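Visitor: please find the sequence and the predicted model below.
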Amino acid sequence: MKSESRLASETKLKELLKRYSGLTSRIHQGLLVALTMRGHINLDDILEKAQHAVAEGDPNRGLAKRWGSDERDAVHRLVRKYAAKHFNVDEIDTIVQSAVTTERIRTVEDLAKESRASFEMIHQKLREHARKRQEKIRNGETPEDEPMSVRVRLINRFVSDQLEYIGVARHSLGIMDLLPVMDRTIGPRNSMGRIGGKAAGIVLAQKVVNLYYENHPRPKGFEIGLPDTWFLRTDLFLDFIDQNNLAHANDLKYGPREEVREGYPMLLQVFKNGHFSTYIMGRLRSLLKEIGKHPLIVRSSSLLEDNFGSAFSGKYQSIYVANQGSLEHRLEELVGAIAEVYASTLHPDPIEYRDDRNLIDYDEQMGIMIQKVVGFRHGRYFLPAWSGVAFSRNEWRWTPRIKREDGLARIVLGLGTRAVDRVGNDYPRMVPLGMPDLRPEVSPQDIRRYSQHYADVIDLESNQFVSVPIQEILAIEHFPDMQRIVSILEDGMVQRPHTRIIDQDPAKMLITFDGLLQSAFPSVLRDILHALEKAYGWPMDVEFAFDGHKFHVLQCRPQGQRHASARVRIPEAIHESKPVFTACKYVSAGKIENIEYIVYIDPLDYEKIQNYEDLLRIGEIVSRLNHKLADKRFILIGPGRWGSDDITLGVRVRYGDINRTLALLEMARSRGDHTPEVSFGTHFFQDLMEANIQYLPLFPDERAVFFREAFFRESKSRLAELLPDAARFENVVRVLHVPAIAGGELLHLYMDGEEDRALAFLGPKTKD
């Protein structure tokens, strides 16, 4: 007579086989594996008994054969018999549910593998999987682990096809992490695309940070989150190109760079006046109804963006949308921004950038993130309390007390564009996260001079992105977090306010963030960066913003890195006639030997130019020299801030105008207003890092610095020989051929970052 437990197991198994009648083979397979793995039966014994039951057995047959229907039925009967004998009711239920889940996930994987499977098909199957998973959790059951192969296929199909990213993401992103992203994804109904590199970074960052705080205490009074985000897949970009007959435009990337640059404004207009399908317009209209009139940012997220070694920092467009007015007006504004981001795939800068990295033939496609701008309304403006960018490794250390691995942040009041872009005569707060109180400025006068004077905001009345004086923002009452943001300059002293209510003249307020830096913020940010670096196995950078209540991570990507090099020591035995210049401030490690050409633009000569068109022409000349000298070893020395948006403070250039130089030096004279802003952390600096271009600020009029003025101002310039039509600028843009000046010798630049010293000197050619 059978025991009660065995009868119960048989009954339970019959019930489950009836419930999952379409999965009987999968259930029997799961039970057979469990019986074998736990040592209850021997697989060969089962097969032998099954063959005997159907009167088969041929010793001359192969070691393995496909079962016939009779053999399969016999095996299944034996499996049920032994399962009821060896497993209790709960064990049978667990094994069967595992088999059912595995089959369900296998179906998702099969769909992900199927190239013709649409986004809607995969999304629906994932929803079904999530519903059944939640049912198990509600019933107190433990969901089974997801097969790694399923994760990889879904990440590849929907998120990113970059192998480095997949190798990181598969350890953190589960199937259930993708479903909320899919729920907020827009694209054509019958195709499949990816969300792109920038979106991939933020999705993974969210999961890594959440996993970190599952094992570490969350900071009190410091809530961390992500902005509300919606994703436009890359197949929508392809659909837009096809619908507007723009496929031919992709051939422009193979044309001469001058033609690409000249033709881009017309191409931009064509894109901005393109059309989206009725279905997509309906989805975007519904999205705007859901969001309301909250300001938005339309951010690029191309397939190549934010990847290891190719961050594309600032190469593609991100556009703020005020999102005010009627629904149809807001829709047109949003659609125009999306089209402009699409057009930026053919902007000359990313094309040049791709060409430099042998990525020009890659089928680049653009995804998009639509994010609510983090912030609040303050008077007529919309802005966050503060925002910025942070790096897990600090390449700018002005004192040995600062550790590279502690990281660095650039923080500004308002929108973070002033932290990542090279702007006019303005400065973010640079914060070494391990020693946040340290700053290179000491005197109150220097603290005032090197503080932020303008804020980037969205003007909700004019519907524009604008820069306004800090005093105008601070004059409006009740600015959030103000006590932690400002310090008061009074009677020659810079002091933090003592109360939350600050009754002071805004003209006396300086943006120092001293209060914020004495809070938990630096350590929290450092923890987040270290968690991301550990997950990626690579130094990371993040962009962030604070809305007065919550800290938001806006972007996450691998940090640009120069080629690793050992410490460079300055040669001591240099003849007194050989040095050309020295530097002793903000020096990073590096060595450039055998420099043949110097392109030199003195700040005093540059500031004499009053004609705006001539100032633009200087940038064009630098760009042409960049290509003319591409096969030579040359460096650029110029006034103030290369690439600044204020052309009076530095030569206006973009990445493709300076990407062939070995080093970029920024020069400040004691006379004039051209002051270098240490550019570490800007998109501009990230380009220099990735291209392995050395950066060095020069202060030739300081007492501790040597600068051989006559070498630069009295030596013959070769500009007219190289660019005859630019001869009238020869006194401003001086092209020095070093061997012709120095009797065949070349220039060598040694930079010792640990001692904060640099020396450029003449000498014979060194061995490669």
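Guide: Everything's here; your move.

Visitor: switch to C-alpha atoms for all contacts and neighbour counts from now on
Guide: Noted.

Visitor: what helix or strand is Pro497 located in?
Guide: Assigned by DSSP states H and E, Pro497 belongs to no helix or strand.

Visitor: tell me who's in contact with it.
Guide: Counting by Cα atoms under 8 Å, 6 or more residues apart in numbering, Pro497 touches 483, 486-488.

Visitor: and here's the other structure:
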Amino acid sequence: MTERERVIERYFGWNPKDDPDFSPMILGDSSIGGKGRSLLFGIKVLKESGDPELSETTIPPAIFLGSDIFDWFVASIPNLDALRAGPSEELERAFLEHPLPQEVTDMVRSFLTDMTDPVVVRSSSIQEDSLKYSFAGKYLSDFLGNFGSLDYRTWAVCREIRRVYSRVYFPKAIAYRSRHGIGDDSMGIIVMRLSGHWRGDFFYPTIGGVGFSRNYRRWTNRVSMEDGVVRFVFGLGTMSTKREYARTCSLTNPFLRPEGQDPYTVLRHSQERFQAISRRLFEGSSDERPDTLATMNINDVWNDVFPWYREEMGQYAQLYRGDEGGGYFASPNMGPSADRSISRICFTFEEFPRRHRRFFERMKRTLSVLEEAMGVPADVEFSYEPKDGHLQLIQARPLWAGSGISSSTLDAIDPGKIILKADRMVTNGSFRHIPNLVYVDHRLYGSSDDFHEIARAVGTVNDRLKGERFIFVAPGRIGSSNPALGVPVQYNELSNCCCMVEVGIPKMGYMPELSYGTHFFSDLEVDGVLYMPVFEGYQDNLYRQSWFDESPYEVGPHKAIRIYRGCFSVYTSGERNTGVVMLE
């Protein structure tokens, strides 16, 4: 056994129940699941690192439920097999009506007695966070404002525990396990205080995000894979794991923007929407399950947010003013005007790298220590308060990365056969002789008012091509939660896809976003799906639209979808940061 193998074995063999610092937080005799165990392992490693700054890192107060509680719960539900075969809504209803063990209710009640801040109920399944499968976004995390009486708050958390349990048998998780040949799963639970502070009616951290000890998808050759990378947002870090806008920084060169320095381009790649727990939503709701997780545009709530930061806000946000010369950024202190085309606030984090260089150095050391302790590259979720330097670890786990195939054949390719070419964000890999290319016409998509219908039609094509691989080419961001930014296709609707190409059409507002670290990219890594962002009109990029318009194709279930039959190949080289799709 090699030293690396021994390190990995120690990592997976560690049991938090054997640690007196953690055992009081755990209920149950079995595993608390990969997510829970990895988090406690990560904070233990940082506390014992010998680095004074790293040892100051904390995790939010939390309790952990073992998977044996889940096993008992599902075994006691009548007619479970019939429920699993029926509609998901009926299965969830049965789970919500079935009682948890009294010891679970007692532990939740005890935890919430002095915990009146918002909480999150998180999945932590046995299969999650393995070296091979990520399960990112396949289960459920529920955010609760934790308002009301102790009885109500206890009832609400216990309700969401049962809801998370039900997701083990929902189609998304079943399809993922089936695709990878994984059997049934068992679920641990984390109930955790949400990171952040109350700022008026909203609860959120100043910064939330994800970090990686390796940068497998470089946007320029000026950064290396070993540098590591962070992707962060203002507010709850939930936005950093979606295909939304976020600031991405190399840990050794945080000033280098993936999108460049042009003000208008920076604006189009900068965050405006952020998430927080809203007291207003709870107070204005009569629902049994009020949704207190709010998604807000900073331009709409500027007067609620700015007073809590004032001069400090200049480190995070800027005011964009449009003009005939392309626009410029100014101090945000004045706030936006009514005309969004002339004046908009966005989170560029322009001053943040200069004022908080220690944050990036600290994240670099944090990820290096975790990688050494795990024996594999590390992936974390975190929250950070720049004012007092408080860093909280929310998740720590192995970073999945497909090994791919080195593409040494790029020099031998006939340039005349290339229909798509990228110069960033690619890993090593190749697929040859792919019989199908599925294409979403950006002109028809942009003029459509049925974005979700187009996305579901892509899923129909995917089902038709079962057993056949295809390349998927679409404008903007594939899988975006905002249909205006790209086709909102779900990942399980692309199960036969071997390569995704996002086409940037700047004049139409479709711009791929270098969202490495999202659940979307975790799935790509695990499944070995190649990815390329191609920017029309950019140097060293090629989008041969004439080929797409002049070559014969079959119209898909929606007129915006075309299916090309032929023989296509994909070659990508992470070392050279080049990828091509070509005709064989």
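Guide: Happy to help now that I have it. Source: prediction; values computed, not measured.

Visitor: just to revisit the earlier point, which one of the contacts of Pro497 of structure 1 has the most neighbours?
Guide: In terms of neighbours by other Cα atoms under 10 Å, the contacts of Pro497 of structure 1 top out with Val486 at 25 neighbours.

Visitor: how about that residue, what's its match in structure 2?
Guide: By TM-score structural alignment, Val486 of structure 1 lines up with Ala317 in structure 2.

Visitor: my guess is that match meets Pro332, correct?
Guide: Yes. Using Cα atoms under 8 Å, Ala317 of structure 2 is in contact with Pro332, at 6.4 Å.

Visitor: between these two, what contacts are shared?
Guide: Ile345.

Visitor: returning to that earlier point: without its sequence neighbours, what residue ends up closest to the match of Val486 of structure 1?
Guide: Spatial nearest neighbour of Ala317 of structure 2, excluding adjacent residues (Cα to Cα, 6 or more residues apart in numbering): Phe347 at 4.1 Å.

Visitor: cool, and Asp441 of structure 2?
Guide: Ala560 (5.3 Å).

Visitor: the one you found -> structure 1?
Guide: In structure 1, Ala560 of structure 2 lands on Val732 (TM-score structural alignment).

Visitor: my read is that that match contacts Leu604, right?
Guide: No. The criterion here is Cα under 8 Å, and Val732 of structure 1 misses it with Leu604 at 9.2 Å.

Visitor: so for these two, which sits in the more crowded spot?
Guide: Between Val732 of structure 1 and Leu604, counted using other Cα under 10 Å, the more crowded position is Val732 (20 against 17).

Visitor: would you mind finding the match for Asn492 of structure 2 in structure 1?
Guide: Using TM-score structural alignment as the criterion, Asn492 of structure 2 maps onto Gly656 of structure 1.

Visitor: that match: helix or strand, and which one exactly?
Guide: Going by DSSP H and E, Gly656 of structure 1 is in helix 655-658.

Visitor: mean deviation (superposed) between that helix and structure 2, please.
Guide: Once fitted to structure 2, helix 655-658 of structure 1 is off its aligned match by 1.6 Å on average (mean Cα distance after the TM-score superposition for structure 1).

Visitor: contact partners for the one residue sitting closest to the centre of structure 2?
Guide: When Cα atoms, centre = their mean is applied to structure 2, the residue found nearest the centroid is Thr241 (2.0 Å). By Cα under 8 Å, 6+ apart, Thr241 of structure 2 lies in contact with 209-210, 517-519.

Visitor: that one maps to what in structure 1?
Guide: Looks like Thr241 of structure 2 aligns to Val420 there (TM-score structural alignment).

Visitor: same check, this time on Arg365 of structure 2
Guide: Match for Arg365 of structure 2 (TM-score structural alignment): Asp527.

Visitor: wait, is its match part of a helix?
Guide: Yes. Counting by DSSP: H, G, I helix; E, B strand; the rest coil, Asp527 of structure 1 is part of a helix.

Visitor: measure it to Ile485 of structure 1 for me?
Guide: 22 Å (Cα to Cα, to the nearest Å).

Visitor: doesn't Phe465 of structure 1 fall inside a strand?
Guide: Yes. Phe465 of structure 1 forms part of a strand when assessed by three-state DSSP.

Visitor: if anything else comes up later, I'll come back, but that's it for now.
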